[in-house]
Structures are given as C-alpha cells and as structure tokens.
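*Asks:* What shape does this take:
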Amino acid sequence: MNTTTNHTPISLITGGSRGLGRNAALKLAEQGSDVILTYRSNAAEAQEVVQQIEAGGRRAVALPLDVGHSQGFKAFADQVKTALATTWQRERFDHLVNNAGIGIHASFEATTEAQFDTLVNIHLKGPFFLTQTLLPLIADGGRILNVSSGLARFSLPGYAAYAVMKGGIEVLSRYQAKELGARGIAVNTIAPGAIETDFGGGAVRDNAELNSFVASQTAMGRAGVPDDIGGAVASLLSPGNRWLTGQRIEVSGGMFL
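*Replies:* As a prediction, this is how the structure comes out:
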C-alpha cells in the first residue's frame, strides 16, 4: 500500500483559484503540500495562486475544470495524470478537496427547475462522479475532503435547494468512507458557516446588516473569514488526523448553537 508519509503530499483542490479554495490551497502549501488547483474560466487568477505557492517553495499546477459538466471528467483526469508525470514524476496524488461551487438564493416556492438542476450538477453529481473518475489516481492512504455547509444543519430561508445538495454530500461522504476504507482512504466533510467572501454575490462580506446578524448568532461573535476555513482544511488533511474518517466537521465559529 502506498502511504502519504514518505513523500511530499500533493493536494488537488477544485475551485482553488478564488475564495475558500484559494485560501485552502495556500494554507496547504504552507503546511508542506504541493497543489493541483482547478479553475472554471479565469486562468490568470489561477496562475496568480500558482505563483504565490511557488514563491513559498512548493510546486503547483492549475488546470481548467467545470465541475458541472461531468462529460469532461475523463479528459480532466488525463490532464491530472499528465501533470503528475511531468511535474512530480508520480502516478498518484494524495488529497482531493471537492470545494468548487456556486450559490443560488431563492425561496423554495420560487426555485426553478433550471436552478435546481444547476445546483445538482455542480454540488452533488459533480463531486460524485469526479471523485469516482479520479479514484485510480488517488494514493492508497490518501484523503478526500468534501465541502458541505452549515445550512445542512440549520435552516435559513432562500437556501432550500442548495442545502439539499449539501445534505446529499454529507451522506455521500459516509458511504465513501465506508467503501474506500479498505484502501486506507479517509473521507470527511467540512461544513463552513457564513464566511466573508464573494460567494453568493459577497452578501456576508458586503451587507452590513447580514454580517451583523451572523455575528449576533455566532458564539465567537463575528462572521467567518477565509483564513478560518483554509486553516481548518489544512488541519484536517494533516498527518495527525489520519484516523479521522466518516465525520462532519462544522467550522462556523459556533453558529446557531
């Protein structure tokens, strides 16, 4: 069995060019990981993250990927295989972080079938079949970290469809942990609370009233920032957490306790 203890780990992060994915990529690099990050359309933005990681002494590669388009997953896996061979002279990577996503705010009553299908493709079908496609490239003894949301535990109007997808991801993580345990692959879910990013139009960051409401409902007295989540991702993928699997870890500062 290959383990991740005798070489530099390689972490693949979807949606790693911006927001929480970018922060997680940088934190993992600081922790000693090399990084493969994906972006949907902004190659220049992704390359900036690569350059920042390289400036810190680690190696990184940025690859295009639309997680809502499962027909492209095989070609993406071939790109990952090529990148591993050319940049690292390796056949496997160690950590997969299924982070890429979008936010759609709509009441249950007003949610359209097109919105629902978009969320399914990006947040549920995408991670399911992308992980399946990449399994041959994930090292035995590796890790998978799926990203959920605090909204799968507590309910706020306007997020019914989004939260349903995240609930599905949490169930999927437990099944993956059960079925992939024979390969020594640990699978967990990280569930961020409300974070100040450009996600969902930047509402938590830019809407003072919403930010104040979040802070008032959070034990730590403020809304989250990207560093809160990137640091947690790096911690969960650190060698000391190798025995943790099948768990949901909410990183919300104690929101709605």
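*Asks:* okay, CA-based contacts and neighbour counts for the rest of this
*Replies:* OK.
*Asks:* So which residues of the stretch 51-200 of the chain form strands?
*Replies:* Listed in chain order, the strands of the stretch 51-200 of the chain (DSSP state E, counting those that start in this stretch) span 60-64, 93-98, 138-147, 186-192.
*Asks:* Now the second one, please; I'll put the structures next to each other:
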Amino acid sequence: MGVTIVTGGSSGIGQATALEIAARGEGVILTYNGNAQGARDTVATIEARGGTAVPLRLDLGDATRFPAFAAQVEETLAAVWQADTFTALVNNAGMGGGSRFVDTTEEQFDTLVRVLFRGTFFLTQRLLPLLADGGAIVNVASASVTTIERGGGYAAYAANKGAIVTLTQYLAVELAERRIRVNAIAPGSTRTLIADNAFGKYAHLVPEIEKKTLLGRLGEPDDIAAVIAMLLSSDGRWITGQVIEASGGYQFGI
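*Replies:* Sure, this is the predicted structure:
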C-alpha cells in the first residue's frame, strides 16, 4: 500500500481527493488548518469504507513549522504504515483571493504569496527526502491561469497560481532523475466553500458560469479529484511536466 499526503483535506477538492485516493486502496495523510471537524469527517468516511487515514494540522502560511510537520509525517508513516517514505503528494491547500489589481493591498498580496506559492514551494522542499523514488506530485493551480476572465479581478491570485505552474515544470525536470512525476491541475469553477462560500453567496452568478461551460454545469470536487487520482496512479505513468485544465470546457472558443 502506498501513502499519499493531501494538503487541505478537510473540505472541497482536498477532501474529495483524499476520499478518491483512499477508495483506490492508498493510505492517506491529510492536513487541515482551521477546520478540524472537516478533517475528522474525512477520516471517519475513509475508515467507514475500510481505508486508513491520519489528519495532521498544518498552517501552510507558516514555513517555520514545516520541519516539525515533516517529523510528524515521518513518525506517522512508521507508526501507522511501517514505512519510511510516502508515495505521492497533492499540494491542494490554499485560499481564495479575488480583487482588482488597483484595489489589491500589499497585505493581501503578501498573504497570497505566503500561502499559495511560498508555502507550497518550501513544504514540498521539506517533504522531498521522504517522498519515494518513482513517486508523484500534483500541484493544484487554477484555470484563472489558463483562461483569463474579461472582468479581471484575479491578478494577484492568478499570478501566484501561475508561479505554481512554472514551479511544476521545473520540478518535473529536476526530479526526473528520481523518476518522480510532477504535474499540475487547473480546476475551473468548482462548487466548494472557498472564498467564504462564494458560490453560496453569489448563487445568482452560477447560471452564467454554466452557460459559458461546454458541459453545461458547475464543476464538483469529485470531478477534480478523479483527475488528480489518475495523475498519481499508474494510469498517469507517462505524464509529467504538464498542466491539465479540468473545467468542463469553460469559455472554450469564447
């Protein structure tokens, strides 16, 4: 049995990914920050289905805690799975952050950088010695990088997700000698609680999004989780250095 680390596994895409990976027979270490109950719910569902999962708290915006987190991972691998390495990493944890360029403050910008890019960069670096050769990494980017909204409003957020895409491509090159595959997924509009439940607050905008989507609906976390699980599995064994948009064809040809 392999073990996958999924950051931000207490809700949304991360939770769906943890459930999907566990359903395929893998062990899961999932992280959470403020949503401890969501993490417990994810673990309870996995265990009820016969799988094994362990929740660990992680503040992706505080890199000073990464060494202690890596030590926790090492201890958990040994105690629960009698292993000294894990096989896959899903860098999913993050935050929303829509604001127009002229309105973005330095504080907002720095928070986005710290969580979305710097945290992902240095957490991956810290965990790399524990990642098995021949393993895989999937970084969760955003379709805001691959499809630019005419109304704007995502300059800082998308710039950080764009940095994740570039990081993905360079990691694919540098980690190839260890046969570690590195890819990014760029989800389109997906029904989660991100950005303080934006889809619930602005439900009237959902039909407009659906009109712009070839497959005619909003994405669900399960849609994204299935692609992530594929990229981590042997089905994705010949894919590395790629950015896969999973948006149902949002604004395709528009």
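*Asks:* Any idea what the TM-score is?
*Replies:* Laid over one another, the chains give 0.96 as their TM-score (TM-score structural alignment, normalised by the length of structure 2), with 250 aligned residues with a Cα RMSD of 1.0 Å.
*Asks:* before we move on, the earlier item: can I get the strands of the stretch 51-200 of structure 1 in CSV with mean neighbour count and distance to residue 84 of structure 1?
*Replies:* Shown next, in CSV, are the strands of the stretch 51-200 of structure 1 (neighbours: other Cα atoms under 10 Å; distance: least, Cα to Cα, whole Å):
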stretch, mean neighbour count, distance to residue 84 of structure 1
strand 60-64, 21, 9
strand 93-98, 26, 8
strand 138-147, 24, 11
strand 186-192, 26, 21
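*Asks:* could those strands be laid out in TSV, adding distance to residue 83 of structure 1?
*Replies:* Output for the strands of the stretch 51-200 of structure 1, formatted as TSV (distance: least, Cα to Cα, whole Å):
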stretch	distance to residue 83 of structure 1
strand 60-64	7
strand 93-98	10
strand 138-147	14
strand 186-192	24
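*Asks:* What's the local residue count around the aligned partner of residue 39 of structure 1 in structure 2?
*Replies:* The equivalent of residue 39 of structure 1 in structure 2 is residue 32 (alignment by TM-score structural alignment). Neighbours of residue 32 of structure 2 under the rule other Cα atoms under 10 Å: 25.
*Asks:* my guess is residue 32 of structure 2 meets residue 6, correct?
*Replies:* No: using Cα atoms under 8 Å, residue 32 of structure 2 makes no contact with residue 6, being 9.4 Å away.
*Asks:* returning to what we had before: can you tell me which residues contact the match of residue 39 of structure 1?
*Replies:* Residue 32 of structure 2 makes contact with 7, 8, 9, 10, 39, 55, 56, 57, 58, 59, according to Cα atoms under 8 Å, 6 or more residues apart in numbering.
*Asks:* Across to structure 1, which of those hold up?
*Replies:* Retained in structure 1 (both residues aligned by TM-score structural alignment, their matches' Cα atoms under 8 Å) from the contacts of residue 32 of structure 2: 7, 8, 9, 10, 39, 55, 56, 57, 58, 59.
*Asks:* farthest-separated two in the residues you listed?
*Replies:* 39 and 59 (13.8 Å; Cα to Cα).
*Asks:* Comparing these two, which shows the higher neighbour count?
*Replies:* Taking other Cα under 10 Å, residue 39 of structure 2 and residue 59 do not tie; residue 39 has more neighbours (24 against 20).
*Asks:* Now that one: closest residue in space that isn't a chain neighbour?
*Replies:* Spatial nearest neighbour of residue 39 of structure 2, chain neighbours left out: residue 10 (4.1 Å); criterion: Cα to Cα, 6 or more residues apart in numbering.
*Asks:* Contact partners for the corresponding residue of structure 1 for that neighbour?
*Replies:* When structure 1 is aligned by TM-score structural alignment, the residue opposite residue 10 of structure 2 is residue 17. Contacts here follow Cα under 8 Å, 6+ apart; on that basis residue 17 of structure 1 touches 37, 38, 39, 42, 45, 46, 47, 49.
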